[in-house]
Structure formats: C-alpha cells, structure tokens
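Trainee: 3D, please:
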Amino acid sequence: MSDTAKQPVAYVRDTMLEQKPAPLSQIGAVRWIKENLFSGWFNSILTLVSIFVIYKILAGTLPWMLGGVWSAGSLSECRDILNAKFGNTHYACWAVLTERWNQLLYGFYPSTEYWRANLAFFLMLLAIAPILFDALPRKLLWISAAFPFLMVWLVWGGTIWGPVGIAVGFVIGALAMKVLVRFGDVLALIGAVVAAIVWWMFIGPSVVDALDASLPIGHLKEVESRELGGFMICVIIGIAGIALSLPIGVVLALGRQSDLFIVKVICVGFIEFIRGVPLITLLFTASLILNYFLPPNTNFDLTIRVIIMVTMFSSAYMAEVIRGGLAALPKGQYEAADALGLDYWKAQRLIIMPQALKISIPGIVNTFIGLFKDTTLVMFIGIFDMLGLSNAIRANSAWNGVYWELFIFIGLVFWASCFAMSQYSQWLERKLRTDHH
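Mentor: Below you'll find the model as predicted:
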C-alpha cells in the first residue's frame, strides 16, 4: 500500500452549517446609504455638503413655520401675539389662512351654497375614477357621462332643464350619426354635428324656457360666473380643458397627417397659429374681443369663453404630442393593419392610436399639468383665482403685508394636484409596459 493511500481524509462534513443572516453592511438601509450616498470620495463630499445645506434651510424655515400664529384677526394682531410670545415677529402668520381659507377655495361663492361646490367636487372624483382605473365597475361610467351636466347645474344653479337640454343635443347628435352611418363615416359625423347645433341654437332654448316656466324641477339658487373664484374656478377650467383638449388633439393630429389637402391645411393652420400666440393673448381675446363677433344682446358667459380658449390652446399642443407618438410607431404596425383588411378608422381605433397614446403618455400628462397651472392666468382678465384672491386679501388693510403664507399655501395646493397627476402617469406607464426589461 502506498503512502498516499495510508493518509486519512482531512475533513468530510456530515452536517450542514447553520444559516446565518447577511452582514449588516450588505443589506437594508446601510447598503443603500453606502451605494447611493457614500460610494466614493466625490459622492461623499456632495452628500455632506447637501446635508449641510438642507440643515441650514430647515433650521431657518421650520421654526418660522411651526412657531407661527394660527388665530388672529389681522396682521397687526398677529404681530402683537408674536412679540408677546417670542419678543420678535420673525415667525409666520398663518391666521390669514384660518380666516380666509374659504375665500381662497371658493372665491365669492355664497357661503350657504358651499355644499353644492363640495358635492360637485365629490362627483368629479367619482366620475374620473372609472376612467383612470379600469378595475372599477364599468357602471360608474354613467356617472362620468352625467357629471358635466350635473356640475353645471350644481355650480351655476337654476333648474335641471338647462343641463338636460344640453345633454339632449348630444343624444340627438348620436342618433343622427347612427342613422347616417350607412352613407359613410364622414357624412355621419357632419350630420351629427349639424343636428346637435340646430337643437342647441334654435329648438332647445325654446323648449328649455317652456319647461322652466311650466315645470321648474330641481331649482337651485342661481350663481353668476363673477362669483366663482379661488381653487374652484381653477378646477372647473382645468378639468374642462383637460377633458376636451385630448379628443380634439387626437383629431387634429390625425388631420395633420391626412391625405386630404383641405383637412391637412386647416389642421396645420390651426395648430401653428395657436402655438404661435401666448395664452394670455387668447384670454384677452375671450374677455374683450370675442363679444364683438357675437350677435347683439348675446350674453356669452365669460367662464365658458375662457374654457373655449384654454381648450383651443391646449389642443394645439396636445396634437403635436400625439403626432410624436404616431411618428414613433413602427411602420410595420400600419402595414399589419392593412394586412388585416381594416379600414382607416378601425385601424386607428384598434391598432394605431392605442399604441401612439401609450408612447405619448409622458407628453400628454406634461401638457395637462401645464394647462392646470396656466389657469392662474385668468387673474389678468378679472377672474379671481387663488393668486388673484391673494392680491385682494393683501389689498385689505387688515392683511396688508402678508406674502409668504398665502403663496406657500397656493403653491402646496397646486403641487399636490400636479404631483398626483404625475404619479398617476408613472403608474399607468408601468401598467401598460409590454417589454420585459
């Protein structure tokens, strides 16, 4: 027997080692901090400098914010309270929000009718929920369809027949399209628009007036548009502009790529003209010039005029965003639609447009956020939004000198709204992802 065979086996394990947790430096918060904040000497210096800057900012702002006064009748009274408590006035006077929050949110809307504005806001959330989340019951879409008419009735008041008359116009248009579709899609669309306009302009007003006089159902106290304001008017204009600009933008984008020369020229001219004009110019047009083109003794509500101009402005930008999505779509998708024998509208509805809209989600939401923030420009044409009301509050001798408190509150309200839209768009992008990266 050789010497190698005589040597015993050094070690053979007959039991498993007991499982132990990973080192603390390789898991959890410690690992994240090491990889993201102190991964190298340069990142470590940037992290320390950033911590110092954040500390200095918070050290200056937190005492100012948390040590403020929430109950006072004027700025002078607020300063007296601060002097008695701290010996100086270097703290916030939040009392202006405690006293004027309802004005910032509702404008000059009658306080006894706040329930109508609150109900309209709740119905708005209920109406957009099934549109944004397909997991909700589809029956809720009936609330979505009825909400625009309910909102008009709740916010402006009057009887229920006015909004019903407007809704009947859409029903008549849909019926006309259903009847005329056998003669072609374009003719059916034109006939539907004509039928609805004839009802709204000539027949509907007389029918509504007769019903108002004989059967005033659901009469609410009428509120004029000049009494609307604050965050309420921003929501009304913003939601209306968002809801209307997306379908109009889709039509304009398709029209710009159309082979029909007249359609293409009209769409290109509209888009380029609107994009070349500042929104404030269109708002002044809505406020001052538009009345000159209307028949004598015509009362065209200012809020409706502003919604029309804001929608036109947003639609032009929306059309370019969607056109970018259409251009990014591979040519093979169009060829696949042709190979399946689909006509133009079916191809757009089933294959082309869903993919183009998915590609365009970031740009669409970016346009929506910009539109919602641009609603503050209405202050320049005499509509008191939140910024306009902040100026009105500061013009009062009791609160003359208050700045930061009002602007911080307004900024937080808009940030919360825009952040919610941004988070939804990111969630929708993740939900619609079809790649596996």
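Trainee: C-alpha only now, for contacts and for neighbours.
Mentor: Fine.
Trainee: buried ones in the longest helix along the chain?
Mentor: Taking DSSP state H as the criterion, the chain has its longest helix at helix 404-432. Buried residues in helix 404-432, counted by 16 or more other CA atoms under 10 Å: 405, 406, 409, 410, 414, 418, 421, 422, 425, 428, 429.
Trainee: And the strands in the protein, which stretches?
Mentor: For the chain, applying DSSP state E gives no strands.
Trainee: Residue 327: which of the buried residues of helix 404-432 is nearest?
Mentor: Of all those, residue 429 has the smallest distance to residue 327: 18.9 Å, by CA to CA.
Trainee: What's the separation between the closest one and residue 358?
Mentor: Taking CA to CA, to the nearest Å as the measure, residue 429 falls 7 Å from residue 358.
Trainee: rewinding a little: between the buried residues of helix 404-432, which is nearest residue 175?
Mentor: residue 428 (33.9 Å).
Trainee: start to end distance for stretch 129-143?
Mentor: Taking CA to CA, the first and last residues of stretch 129-143 lie 10 Å apart.
Trainee: ok, and what's touching that stretch?
Mentor: By CA atoms under 8 Å, 6 or more residues apart in numbering, the residues outside stretch 129-143 that reach it are 123, 126, 127, 144.
Trainee: swap the cut-off to 7 Å and go again
Mentor: Under the criterion CA atoms under 7 Å, 6 or more residues apart in numbering, residues residue 127 lie in contact with stretch 129-143.
Trainee: likewise stretch 115-124?
Mentor: With CA under 7 Å, 6+ apart, stretch 115-124 has contacts from 147, 151, 154, 155.
Trainee: Likewise for stretch 388-404?
Mentor: Here stretch 388-404 makes contact (CA under 7 Å, 6+ apart) with 74, 75, 104, 230, 379, 406.
Trainee: Go through those residues and name the one nearest residue 184.
Mentor: Of all the contacts of stretch 388-404, residue 379 has the smallest distance to residue 184: 45.7 Å, by CA to CA.
Trainee: I'd assumed residue 385 was in contact with that closest one.
Mentor: Yes - using CA atoms under 7 Å, residue 379 makes contact with residue 385 at a distance of 6.0 Å.
Trainee: Neighbour count: the two, which is higher?
Mentor: Counted by other CA atoms under 10 Å, residue 379 and residue 385 do not tie: residue 385 has more neighbours, with 27 against 16.
Trainee: follow-up on the earlier one: now, which of the buried residues of helix 404-432 sits nearest residue 252?
Mentor: Using CA to CA, the buried residues of helix 404-432 come closest to residue 252 at residue 425, 22.7 Å.
Trainee: which residues touch the closest one?
Mentor: By CA under 7 Å, 6+ apart, the contact set of residue 425 is 361, 362, 365.
Trainee: okay if I get these as TSV plus distance to residue 268 and neighbour count?
Mentor: Listed next are those as TSV, based on distance: CA to CA, whole Å; neighbours: other CA atoms under 10 Å:
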residue	distance to residue 268	neighbour count
361	22	18
362	23	17
365	23	20
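Trainee: this one next, for a side-by-side:
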Amino acid sequence: MSDTHFVRNQMVEEQDPPAATTGVAGWLRENLFSSVSNSILTLLSLAFVYWLLAQALPWIVSPTWHAESLTECREIIAELGYGGACWGIIRERWLQFMFGFYPAELYWRVVLDFLLLAVALAPVLFTNLPRKMLYFSAIYPFLMPWLLWGGTIWNPIVVALGFVIGFYAQRLLKPSIGELAATIAAFVLPIIWWLFVAGPVADALASVLPLSIQAVESRNFGGYMLSITIGVVAIALSLPIGILLALGRQSDLLIVRSLSVGFIEFIRGVPLITLLFVASTLLNIFMPPGTDFDIILRVIIMVTLFASAYMAEVIRGGLAALPRGQYEAADALGLDFWMAQRLIIMPQALKISIPGIVSTFIGVFKDTTLVSIIGLLDPLGLSRAILADSAWNGIVWEIYGFIAVMFFIFCFSMSRYSMYLERKLQTGHR
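Mentor: Model prediction:
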C-alpha cells in the first residue's frame, strides 16, 4: 500500500483579517470590551458620561448670550424651565477680558503684536520653516514693547544697540584680554549703556527725527493681553538666564558658583507673591528720587527671576543626567567651554529636560494671575471689578469658568507641543 503525497503548486491568496480584530470594532474589542470586568466598567463609565452631559449641556448651551443683566438672564432661564448659565456677561465684557482698558481705537496694535508673536515663534518652535525667519524672531523682542506701550521708536533701537555692543565687545576684546575678561565686558558694557547713555541718546534722536506712535500707560493694560505679555516675556527670558545659572552653579570659579547658588536658593525659598509685593511697593524706595519705574516692567523682572531659578534647577538635572563621556568627547575634539556647551552638552541636556522645562513654562503662565493681588487687572482682577457692577452682581461660575477654559487652552497647547518635540527629538531605540 503506497502513501499519496500532495504538494501545493501555487500560493494561497492573502485573506483579510477577521473583522472583529481590525478597525473600530477591533479597537473597541481590545480597549473597552476585552473582558467581562472591562465591559462592565465601560458600560458604567458610558452611563456616567451620559448623566454628566445631560446635566451640563443644558447649563452650557443656555440661550442667554444677549441678556443685559443678571435679572434678564433669570427671566430667560425661568421661561426655559431649567437651569442655565448667564453668558450675557461674557458677550458684554469680552473685549474687556481680552484688552483690559486699552484704548479701543488702538486694539489693532495689540492684535498685530500677537500676530507678529506667532510669526516670530514659528521658526523657533518648528525647525522645518526657513531659517531666515529667525532674523525677525531676533527683532521682535524690541518691536513688541513699542507696539504695546507706544512712544518714540528710538527707545527700542537704543536698547537693541546695547546687545550689539555686548556682542562686539566679546568678539573684539577676546584676543587681547582673554575669554573670561571679554565675557565680563560683554555683560558690563551693555548695562552701562542702558543705565547712563541710552536715555540721552534716544532723547537726542527723537528731537532730531521724531518718529513715534501714541503712548499708552501701563494702568490701561489688562485682561489676557496683560497675562500673555508677562508670561511670554518671562518664559522667553527665563530659559537663557536659567541656562547661565545652571552653568554657573557647576562652574569651577568660586565667586561665580557662590553667586549662582545663592541666587537660586534664595529665589526658590521665597514665594512669588512676596517678590511681587517687593516689586510693587518696596522697589521704588531703593530707586533715586523721581525715578518712574514702570510697574509692569517691575513685575516682569520679578517673574522672570523667579522662573529662572526654577529653570536653572531643571537644566542642572539635564546636565547631571549626561554621561561623563560626553564631556570627555568634547575635550578630545579640542572644543573650548562655550563651543562644547553649544554643540554637544547643552542640546542633549535640553532634550532630556523638555518635560521639566515645559512644566516650568506652564507654571509661570498660570502664576501671572497673582498680579491681581498687587492691583494689576489681569483676568482675575477684572473679574472682581466686573462683579462689582450691580447689573451682574451674583454671577460666579460663568466668569471663572471662562477664565479657566482660556488658561486651559494656552497650557494644553504648550503641553501638546512638548509631546510633539519629544517625539521629534527621539533618537534612541524603543
């Protein structure tokens, strides 16, 4: 008896996977209904979400946008037969929440300023854009305050000249007096320029060629315009200052290390609200008589210093996480300290520190609400002024809910960008 063998002479056609394992059905089966217990929890969660939406949606979609007072809101809600929010206050005070008491005819300057902010940030946040856009990013920090505060255009120009003086001082003096002395000169000379020379030079240029726009006092600033201004400036300045403080804390020079450690530990040991009180009340005591030191500028300085101290510790953690071999590799290539930091050490340390850096940024932006305690009219400060209006006295949830949603949008956007940047810079194997 012989065995019969069968050998297939053609390939079996590829078949589609079972419908229950792919697409929406497969995702639901794997993530929500993979077992009896998961199925029960999914159904209970869906029931809770349905109950929550059934309670919240009627309140949120309340047709009270055109109400002129809380009394009118209550009349509209009474006709509906169920509770609802009074959104008329948001419609009526929308521009005030955005711009504070900034002159209405000059709103275009604020809108233009923040549109230019997006243009300036784009090449910094997204490296696939043309690198030539970075020239505008360098110009924008001097253009921004001029658009917001107004006045003569020579003020931001002479301030920018201070940075030019520092750059060329370091570059020209380095061969003759050494790198350390040239670096110190690059910091000292701009400060001397700003304190004693920039003001008279700007006044002289303004008298010869008066180029200016209408000036706006700081007391007219408010709303989200004020919060974004303080937050963006503090965030932009705290990162480079934090890098310098982190490097200073690891320096071999005793004076530099001691000053860095003392500054970081002192600032981190003091609440931000204390620094804001110092900025608003005590700082003028130590200034020469007759000095007019803008309150918003004082607040920006204090918030920046506060954020810089925390940023320095975040970056120091990134530096400590780098293997010693990276430093030795930089030395083996013959790189000096600053080149090694710029090309090898700092890019890796910043990559490691991205979550901590973004968390610090988010905290700084949320902490801008503390300026309401010293009398500045940020969204929270405005809310108290609005609630004092007899027409809207008694509304709470609508105002604070609106403020919370707006802050959530800004902070959530920063968080999403952080995750995008981490994925983009991911070079290791998973």
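Trainee: what number of residues lie near the residue mapped onto residue 326 of structure 1 from structure 2?
Mentor: Aligned against structure 2 by TM-score structural alignment, residue 326 of structure 1 finds its counterpart in residue 319. Applying other CA under 10 Å, we find 22 residues neighbouring residue 319 of structure 2.
Trainee: The residue nearest to residue 319 of structure 2 when sequence neighbours are not counted and residue 104 of structure 2, how far apart?
Mentor: Nearest non-adjacent residue to residue 319 of structure 2, counting by CA to CA, 6 or more residues apart in numbering: residue 349, 5.1 Å away. Using CA to CA, residue 349 of structure 2 is found at 45 Å from residue 104 of structure 2.
Trainee: more crowded one of the two?
Mentor: Shown here are residue 349 of structure 2 and residue 104; by other CA under 10 Å, residue 349 has more neighbours (20 against 11).
Trainee: Contacts only, for the corresponding residue of structure 1 for the more buried one.
Mentor: Alignment note: residue 349 of structure 2 maps to residue 356 in structure 1; criterion TM-score structural alignment. Residues in contact with residue 356 of structure 1, defined by CA under 7 Å, 6+ apart, are 322, 325, 326, 329.
Trainee: Return the closest of these with respect to residue 372 of structure 1.
Mentor: Nearest to residue 372 of structure 1, judged by CA to CA, of the contacts of residue 356 of structure 1 is residue 322 at 18.9 Å.
Trainee: how many neighbours does that closest one have?
Mentor: Counted with other CA under 10 Å, residue 322 of structure 1 comes out at 27.
Trainee: My guess is it contacts residue 255. True?
Mentor: No - contact criterion CA under 7 Å: residue 322 of structure 1 and residue 255 do not qualify, at 11.6 Å.
Trainee: Overlap of the contact sets of those two?
Mentor: Counting by CA under 7 Å, 6+ apart, nothing touches both residue 322 of structure 1 and residue 255.
Trainee: show me what contacts residue 260 of structure 2?
Mentor: Going by CA under 7 Å, 6+ apart, residue 260 of structure 2 touches 245, 248, 249.
Trainee: Of those, keep whichever come out buried.
Mentor: Among the contacts of residue 260 of structure 2, those buried by neighbour count (16+ other CA under 10 Å) are 245, 248, 249.
Trainee: Tell me the one among those nearest to residue 174 of structure 2.
Mentor: For those, the nearest to residue 174 of structure 2 is residue 248 (19.9 Å; CA to CA).
Trainee: what does the longest helix of structure 1 correspond to over in structure 2?
Mentor: With TM-score structural alignment as the criterion, helix 404-432 of structure 1 aligns to 397-425.
Trainee: What is the distance between the matching stretch and the centre of its chain?
Mentor: 10 Å (CA atoms, centre = their mean, to the nearest Å).
Trainee: For the counterpart of residue 50 of structure 1 in structure 2, give its distance to residue 238 of structure 2.
Mentor: By TM-score structural alignment, residue 50 of structure 1 lines up with residue 45 in structure 2. According to CA to CA, residue 45 of structure 2 and residue 238 of structure 2 sit 43 Å apart.
Trainee: Give me the more crowded residue out of those two.
Mentor: Ranked by neighbour count (other CA under 10 Å), residue 45 of structure 2 and residue 238 place residue 238 first, with 26 against 12.
Trainee: Excluding chain neighbours, give the residue nearest to the more buried one in space.
Mentor: residue 308 (4.4 Å).
Trainee: Tell me the counterpart of that neighbour in structure 1.
Mentor: Matched to structure 1 by TM-score structural alignment, residue 308 of structure 2 sits across from residue 315.
Trainee: Would you check that its match makes contact with residue 251?
Mentor: No - judged on CA under 7 Å, residue 315 of structure 1 makes no contact with residue 251 at a distance of 9.4 Å.
Trainee: just the helices in the stretch 151-300 of structure 1 please.
Mentor: Remark: helices assigned in the stretch 151-300 of structure 1 by DSSP state H, counting those that start in this stretch are 161-180, 185-198, 204-214, 230-256, 261-275, 279-284.
Trainee: Show me what the shortest one is packed against.
Mentor: The one in question is helix 279-284 of structure 1. Applying 3 or more CA pairs under 7 Å, 6 or more residues apart in numbering; DSSP states H and E, we find helix 279-284 of structure 1 packed against helix 302-328.
Trainee: List the buried residues of the helix it packs on.
Mentor: By 16+ other CA under 10 Å, the buried positions in helix 302-328 of structure 1 come out as 302-303, 305-326.
Trainee: likewise stretch 83-98 of structure 1?
Mentor: 89, 91, 92, 93, 94, 95, 96, 97.
Trainee: next one: stretch 317-334 of structure 2
Mentor: For stretch 317-334 of structure 2, a neighbour-count test (16+ other CA under 10 Å) marks 317, 318, 319, 330 as buried.
Trainee: still on that earlier bit, ok, so what distance separates the residue nearest to residue 319 of structure 2 from residue 184 of structure 2?
Mentor: Using CA to CA, residue 349 of structure 2 is found at 25 Å from residue 184 of structure 2.
Trainee: same question, residue 413 of structure 2
Mentor: Distance from residue 413 of structure 2 to residue 184 of structure 2, by CA to CA: 38 Å.
Trainee: Can you report how many residues neighbour the aligned residue in structure 2 for residue 20 of structure 1?
Mentor: Superposed on structure 2 with TM-score structural alignment, residue 20 of structure 1 falls opposite residue 15. Here the number of neighbours of residue 15 of structure 2 (other CA under 10 Å) works out to 6.
Trainee: got it, and the one 3 residues further on?
Mentor: Neighbour count for residue 18 of structure 2, taken as other CA under 10 Å: 8.
Trainee: what's near enough to touch it?
Mentor: Here residue 18 of structure 2 is in contact with no residue (CA under 7 Å, 6+ apart).
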